[in-house]
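# Take this sequence and fold it.
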Amino acid sequence: MPSASDVLALSPVVPVVVVDAVEQAVPVARALAAGGVPLVELTLRTPVALDAIRAIAAEVPEVAVGAGTITSPGAAKQALDAGAQFLVSPGCTPTLLAAMADTGLPFLPGTATVSEAIAVLEAGYRTMKFFPAEASGGVGYLSTLPTVIPDAVFCPTGGISAANAPAYLSLANVACVGGSWLTPRDVLAAGDWARVTVLAHEAATLR
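Next comes the predicted model:
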């Protein structure tokens, strides 16, 4: 089983994807892979999300499909059953942390403060999400953390764009960033998969 660090090493950008129709799932995953981004975080924000994860897991094995917006133990179990290969939560409690660990999948627990990051480190995990990144202090905040929690490694998400991603990626404690700009919902609705591939290629070459 790969670790969270292994998953994050696949691409400098983790595409955070919201699908409104199951039919979007496989084409968007293939378009991302064609652009050099072989992973996708599919958020559990729509009724079709679990079915979309199932479709990608079954039909696009070259793409590591993860489930985002994990906010309850039940959601972690549902994502595992659907075929998710990693989990991402926007925040974390001891109960949620234990539930994600119990799935056996790599996971990124969400943190926004030093205390939350320390709690995750105390539980034995050093790779975590930083969310909402821009609203929580952004690059300036993250750049101060290695002096106090040098073991913590982050995937900042929330307000990340092609314009500010390089600044985040330049930080030693940032493994990658998460962003939705690779897969805008209007682009998915239009079925413009070529556009997704172009955006993925640009993201894959950010560093």
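# rest of the way, CA atoms for contacts and neighbours
OK.
# Only the buried residues of stretch 10-22, if you could.
Neighbour counts over stretch 10-22 (16 or more other CA atoms under 10 Å) mark 10, 11, 12, 13, 14, 15, 16, 17, 18, 19, 20, 22 as buried.
# go on, stretch 117-131?
Quick answer for stretch 117-131 (16+ other CA under 10 Å): 117, 118, 119, 120, 121, 125, 126, 127, 128, 129, 130, 131.
# Could you do stretch 64-77 as well?
By neighbour count, with 16+ other CA under 10 Å as the criterion, the buried positions of stretch 64-77 are 64-73, 75-77.
# contacts for it?
With CA atoms under 8 Å, 6 or more residues apart in numbering as the test, stretch 64-77 has contacts from 7, 16, 38-45, 53, 56-57, 79, 84-92, 95-96, 99-100, 103.
# To compare against the first, here's the next sequence to fold:
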Amino acid sequence: MTTLNEQLAKLKVIPVIAINNVEHAIPLGRALVENGMPCAEITLRTECAIDAIKAMREAFPEMLIGSGTVLTNEQVDASIEAGVDFIVSPGFNPRTVQYCIDKGVAIVPGVNNPSLVEQAMEMGLRTLKFFPAEPSGGVGMLKALSAVYPVNFMPTGGVSLNNVDDYLSISSVLACGGTWMVPTKLMDEGKWDELGALVKAAVEHVN
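Coordinates of the predicted model:
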């Protein structure tokens, strides 16, 4: 079975998605899959997020699907029930991390300084989200952390087509989380061809 790290490393870019309408889940999933990005991190910042994950999981069983902006144990439970492959949190909350470990679901918590990296390592984690990447020092900070700690990172927050290569050039970086290829505005307007073109361009850029 392919590990989460192997899947992330193969994909290189993970679309971080805020979805406002559950009916958008299927056309969104189709746009991602058909354009070479069979993955999604659906952030739990909208009311329909869990239902969107359920719909996407049912329609695209082979997709790699994560829930993002997970802040509570209740959201962990809802995410697992919806069928996610992994969970992402913006910060490092030991309670949430331990709950995910106990539940047997992978969690990629957010860190942006040495102390948080060490706390995550103390709990056995070796794959971490570097967030918010650009405001936290960007490539320079990530290189400094990578020189010291034997962990893998998924930088997210301010990553774009303009700087994704810089992040991916760091050996500790498995993949980058990004929103630029999945604008909520295009989803709300039903412009799936335009969104698909952005996804395809992102895939071609990193491969």
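# Next step: the buried residues of stretch 117-131 of the first structure restricted to strands.
Using DSSP state E, the subset of these located in strands is 127, 128, 129, 130.
# which one of those is nearest residue 175 of the first structure?
Nearest to residue 175 of the first structure among these, counting by CA to CA, is residue 127 at 8.5 Å.
# So which residue is dead centre in the second structure?
residue 41 (4.5 Å; CA atoms, centre = their mean).
# From the chain's centroid, how far away is the helix or strand harbouring that residue?
Assigned by DSSP states H and E, residue 41 of the second structure belongs to strand 39-43. In terms of CA atoms, centre = their mean, to the nearest Å, the centre of strand 39-43 of the second structure is found 6 Å from the chain centre.
# post-alignment, that strand versus the first structure, mean distance?
Averaged over the aligned pairs, strand 39-43 of the second structure sits 0.3 Å from the first structure after superposition, using mean CA distance after the TM-score superposition for the first structure.
# The residue in the first structure sticking out farthest from the centre and residue 173 of the first structure: what is the separation?
Most distant residue from the mean C-alpha position of the first structure: residue 147, 25.3 Å away (CA atoms, centre = their mean). Residue 147 of the first structure sits 11 Å away from residue 173 of the first structure, going by CA to CA, to the nearest Å.
# ok, now residue 191 of the first structure?
36 Å.
# in the first structure, which spans are strands?
13-17, 39-43, 64-68, 86-88, 107-108, 110-111, 127-130, 153-156, 177-179.
# buried set for stretch 90-105 of the second structure?
Buried-residue list, stretch 90-105 of the second structure, by 16+ other CA under 10 Å: 90, 91, 92, 93, 96, 97, 99, 100, 105.
# Distance check, residue 154 of the first structure against residue 143 of the first structure.
As for residue 154 of the first structure, its distance to residue 143 of the first structure is 11 Å (criterion: CA to CA).
# more neighbours, the two?
Under the criterion of other CA atoms under 10 Å, the comparison of residue 154 of the first structure against residue 143 puts residue 154 first, with 28 against 16.
# doesn't residue 128 make contact with that one?
Yes - if you go by CA atoms under 8 Å, residue 154 of the first structure and residue 128 touch, sitting 5.0 Å apart.
# residues contacting residue 56 of the second structure?
If you count contacts by CA under 8 Å, 6+ apart, residue 56 of the second structure has them with 25, 26, 29.
# now, which of those sits nearest residue 199 of the second structure?
Nearest to residue 199 of the second structure among these: residue 29, at 11.3 Å, using CA to CA.
# The closest one -> the first structure?
Mapped onto the first structure by TM-score structural alignment, residue 29 of the second structure lines up with residue 29.
# What is the neighbour count of that match?
Per other CA under 10 Å, the neighbour tally for residue 29 of the first structure reads 30.
# Which residues are in contact with it?
For residue 29 of the first structure, the contact set (CA under 8 Å, 6+ apart) comprises 38, 39, 40, 56, 60, 63.
# so which of these comes closest to residue 183 of the first structure?
residue 40 (10.2 Å).
# That closest one contacts residue 17, correct?
Yes - in this structure, residue 40 of the first structure is within contact of residue 17 by CA under 8 Å, at 7.0 Å.
# show me what contacts residue 122 of the first structure?
Contacts of residue 122 of the first structure (CA under 8 Å, 6+ apart): none.
# ok, it to residue 105 of the first structure distance?
Taking CA to CA as the measure, residue 122 of the first structure falls 19 Å from residue 105 of the first structure.
# Could you do residue 140 of the first structure as well?
Using CA to CA, one gets 31 Å for the distance from residue 140 of the first structure to residue 105 of the first structure.
# which neighbours do residue 154 and residue 143 of the first structure share?
Shared contacts of residue 154 of the first structure and residue 143 (CA under 8 Å, 6+ apart): residue 173.
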